[in-house]
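Asks: Could you work out the structure for the sequence below:
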Amino acid sequence: MFFVDTIEIEGLGNRHYLAGGLRTAVAVDPPRDIDQVIAAAARRGVRITHVVETHIHNDYVTGGLELARLTGAAYLVPAAAQVSFARVPVHDGDVIDVDEGITVRALATPGHTPHHTAYVLQEDGSPVAAFTGGSLLIGGVGRPDLVEPRLTERLARAQHASARRLAEELPDSASVLPTHGFGSFCSSGQAGGDTSTIGREKTFNAALAQDVDTFVAGLLAGLEDVPAYYAHMGPANAAGPAPVDLTAPARADAEDIAARLAAGEWVVDLRNRVAFAEGHVAGSFNFEADGKIATYLAWMIPWGKPVTLLADSPRQLAEAQRELVRVGIDRPAAAATGGPADWVRPGEAPVSFRRAGFAELAEELRGAGAGERPVVLDVRRDSERAGGHVGGSVHIPVHALHRRIDEVPAGTVWVHCAGGMRAGIAASLLDAAGRDVVAVDDGFDRAVDAGLTVVRTAADAI
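Replies: All right, here's what the predicted structure looks like:
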């Protein structure tokens, strides 16, 4: 009897798997903090004998090499992937014995990367599930544009062929178990559900419902910006990541925090956006520990710049460290816990900015006289804005704001996103730059009810 356990990393929008039988198991696309995988194996009472990668990942640092080293497992990587460490090269059609009657079969599925390989879990020779990595996802496919721009269209066509190969070779009952698709920017869209099968995908997945030209045109048209830190993930994974160090960072006091800010380093406050708006260290940035801290901080911080973390508790700090090592931010320069009163020097005080809703923004706009209209800054992604935006608003996606902050017009800035989290990040950047800012902490779906004019054509935007 086989089992499949899912290890979900919500912050990165990925899933990782442990599968096997009564005694032994295989780990699929393990996260960098491998203690989770080891704990899952311990709960099952199984030994990890194989670690497999579907591809060289672009959105996180793998734990595969270290997991294989610690457990003595064979480390299987697609043969065509160029890596700098010893591994077992996997070719199309290879079959790996996992436990009695349980095997995985390698299936070449290029598209997300040229060397991408899916693994079909078989019980007594019958396919029961497929670990599809960044190939066939739930309701979509992995992005084809993360390797090399000149290969994008070719890989998009390969995605279509690979998805169809999976659908043709596997029974409708086989579970589809992708790594990406649950919020990861490696996927071409959000997962169309929590679980799926090959049969369900035949009904709902465009790769299986459309001809190749229609599918490729739609896929390419929907691609958005690639997180900047992705450029560092592939090389790190190909070189062989170092083991993680999750010990507590050096402690920072108020003088140290001030010195790091003066030196141009990043000081990141992990508390929730409400607490940050009410009081924070001047010049610090707010990336909520409960938000997508790894994605957005890694996307926005200049790569390699020292970062000091401010947390309300040791637990919050430890969880943030765990999130950040997954994307290659290995060691904070320093850290402090407590609150803003603990982080400012004697004689100094925390600073704050306003929070509001869309109703208050509408009231502000109605009451503004000629030449007094506040700046409305939309920091959502292009695709979100295309679905509707506040008339007259300025658009700079949050991941680009730190580079384009000088483009924000003069005046008080009311900044919004879709729900409030990204507006909090943007407000902290603007506040640190000395701008008068109001964070709109509200759902965009309430903008119309608040009386704001929402337009839906590019011609109406300025």
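Asks: can we go C-alpha only for contacts and neighbour counts from here?
Replies: Noted.
Asks: Please, where are all the helices along the stretch 251-400 of the chain?
Replies: For the stretch 251-400 of the chain, helices defined by DSSP state H, counting those that start in this stretch occupy the ranges 254-262, 273-278, 293-300, 314-325, 340-343, 358-367, 382-386, 398-404.
Asks: Sequence B follows; please return its structure for comparison with A:
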Amino acid sequence: MVQVDVIATEELGDRSYLAHDGQVAIVVDPQRDIDRVEQLLKRLNVRCELVLETHIHNDYVSGGFQLATLTGARYAVSAHDDVEFDRWPVRDGDELQAGSMTVRVVATPGHTDHHLSYVISDDDGPPVVFSGGSLLYGSVGRTDLVDPARTEELAHAQYHSARRIADLLPDDAGVFPTHGFGSFCSAGSTGQGPQGTVADERKGNDALTEPDENRFVEKLVAGLTAYPAYYAHMGARNRGGPAPIDLTPPQHADPEQLRRRIEAGEWVVDLRDRTAYAADHLTGTIGIGLSAQFATWLGWLIPWGTPLTLIGHDAEQVADAQRQLVRIGIDRPDAHALGEPADLAPPARRGSYPVVSFTDLAHRDQADGTVLDVRRDDEWATAHIPGAVHVPLHDLLERLEDVPHDLLWVHCAAGYRASIAAGLLHRAGRDVRCVDDEFAHAEKLGLTVAGQAAP
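Replies: The predicted structure follows:
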């Protein structure tokens, strides 16, 4: 039986996989920090013979090219993808061998034009399919990343690709998608379980349960939400053969260097917890707390190519941030600093703003400032606070002039996005209150009205 180990990248909502027969390994869609793969290969005492890429990824920089170079493995990439490196070009219907495992290449266009899925089998047990951004748990990969004008065309292709996978395989075949665990590459709701089967998908996947193809396409397209701006840079990096990463500490910045970088308009990002940042931070910095969402939001908001300095309370925090950032192509921060705000700047160059709850918001005088909702459009459409100004966080820097110049009560769904928005607005000289609270609390308090949810 083919053994499958999962290498989860929860920060981006993706999974890479290592399939093996006890001696030989096949790695599917590896993330760029391939040291995790190397450690697993060593622990399992297997050698990597084949690296498979399901598609040219939009949401992260691949580690496939470097892993194949390092291990001497064959690197299988669609023959139809225009890339700038040597690879093993594969096409629909090809069969590859790695140890006792046979790999069948299956064309599954939709998420991208040349997307491939890989069915791996041996002489013992059911096959498994690595479906990339095609058949996900409960849904499929989004179809608007290649060209928004072709979204519906590719959604039709995605419908047929998902059904092709199901038709090719028995019910007990394991399904192992790359996307669908919080990734913006997925469309619609997806399951979060450790693994699933074709039988599971036959029961619960929209692409397999909806008999009307046009209705499926209509529903998929209507449910697509905004995706991170850094996606625009990922395809070119992956087609070029990404270089090795360097996770050694960047240059150290002393307090004077921090001051100069801030005054030059560079991005100096404070990694500390959002409440700690609100209570005391260097004026002109941006607070993006290190969390599973950190790289997504920094990559989405930062003007691409802007010099970046990280401030952490210790070296481990900065190292964790670096690892997240290399996955989306921010290879090396320009500098870093360690310590608390009091260690890095005098009181005159530090700032703060209040953190409040929806209860505080409910008790405020209605004339006391403006409520700013920084959630996505679909969240706003479902329910919102009457009279609030709505500017999604990912649009905030381009729409600052749409934000009133009075006291701002900034909220999102749980506090993280509100904290980033409050920091950006405070940096721009605005008077802010960060609502660090669950939106469900606002609903319980009767502050919201229902809107029109997306179909």
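Asks: Superposed, what's their TM-score?
Replies: Scored by TM-score structural alignment, normalised by the length of the second structure, the superposition of the two chains gives a TM-score of 0.97; 451 aligned residues with a Cα RMSD of 1.3 Å.
Asks: Identify the residues contacting the closest residue to residue 162 of the first structure other than its chain neighbours.
Replies: Spatial nearest neighbour of residue 162 of the first structure, chain neighbours left out: residue 109 (4.7 Å); criterion: Cα to Cα, 6 or more residues apart in numbering. Neighbour list for residue 109 of the first structure: 115, 116, 117, 118, 135, 158, 159, 162, 163, 165 [criterion: Cα atoms under 8 Å, 6 or more residues apart in numbering].
Asks: same thing but at 10 Å, please
Replies: The contact partners of residue 109 of the first structure, by Cα atoms under 10 Å, 6 or more residues apart in numbering, come to 54-55, 92, 115-119, 132-136, 158-166.
Asks: Can you list which of these are found in helices?
Replies: If you go by DSSP state H, the contacts of residue 109 of the first structure have 158, 159, 160, 161, 162, 163, 164, 165, 166 in helices.
Asks: just the buried members of those residues?
Replies: Listed as buried from these are 158, 159, 160, 161, 162, 163, 164, 165, 166; burial here means 16 or more other Cα atoms under 10 Å.
Asks: Redo those as CSV? Include distance to residue 62 of the first structure.
Replies: Shown next, in CSV, are these (distance: Cα to Cα, whole Å):
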residue, distance to residue 62 of the first structure
158, 24
159, 23
160, 26
161, 27
162, 24
163, 24
164, 28
165, 27
166, 25
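Asks: Which of the residues in stretch 19-27 of the second structure are classified as buried?
Replies: Of all the residues in stretch 19-27 of the second structure, those buried under the rule 16+ other Cα under 10 Å are 19, 20, 21, 24, 25, 26, 27.
Asks: What helix or strand is the fifth one located in?
Replies: According to DSSP states H and E, residue 25 of the second structure maps onto strand 24-28.
Asks: isn't residue 419 of the first structure right up against residue 445?
Replies: Yes: using Cα atoms under 10 Å, residue 419 of the first structure is in contact with residue 445, at 8.8 Å.
Asks: Please say which of those two ends up with more neighbours.
Replies: Here residue 419 of the first structure and residue 445 are compared on neighbour count by other Cα atoms under 10 Å; more neighbours surround residue 419, at 16 against 12.
Asks: Is it correct that residue 356 of the first structure is in contact with residue 427?
Replies: No: at 11.9 Å, residue 356 of the first structure does not count as touching residue 427 under the criterion of Cα under 10 Å.
Asks: Mutual contacts of these two, please.
Replies: 414, 415, 416, 438, 439, 440.
Asks: What residue in the second structure is paired with the fourth one?
Replies: Using TM-score structural alignment as the criterion, the counterpart of residue 438 of the first structure in the second structure is residue 433.
Asks: Is its match in a helix, a strand, or coil?
Replies: When classified by DSSP: H, G, I helix; E, B strand; the rest coil, residue 433 of the second structure comes out as strand.
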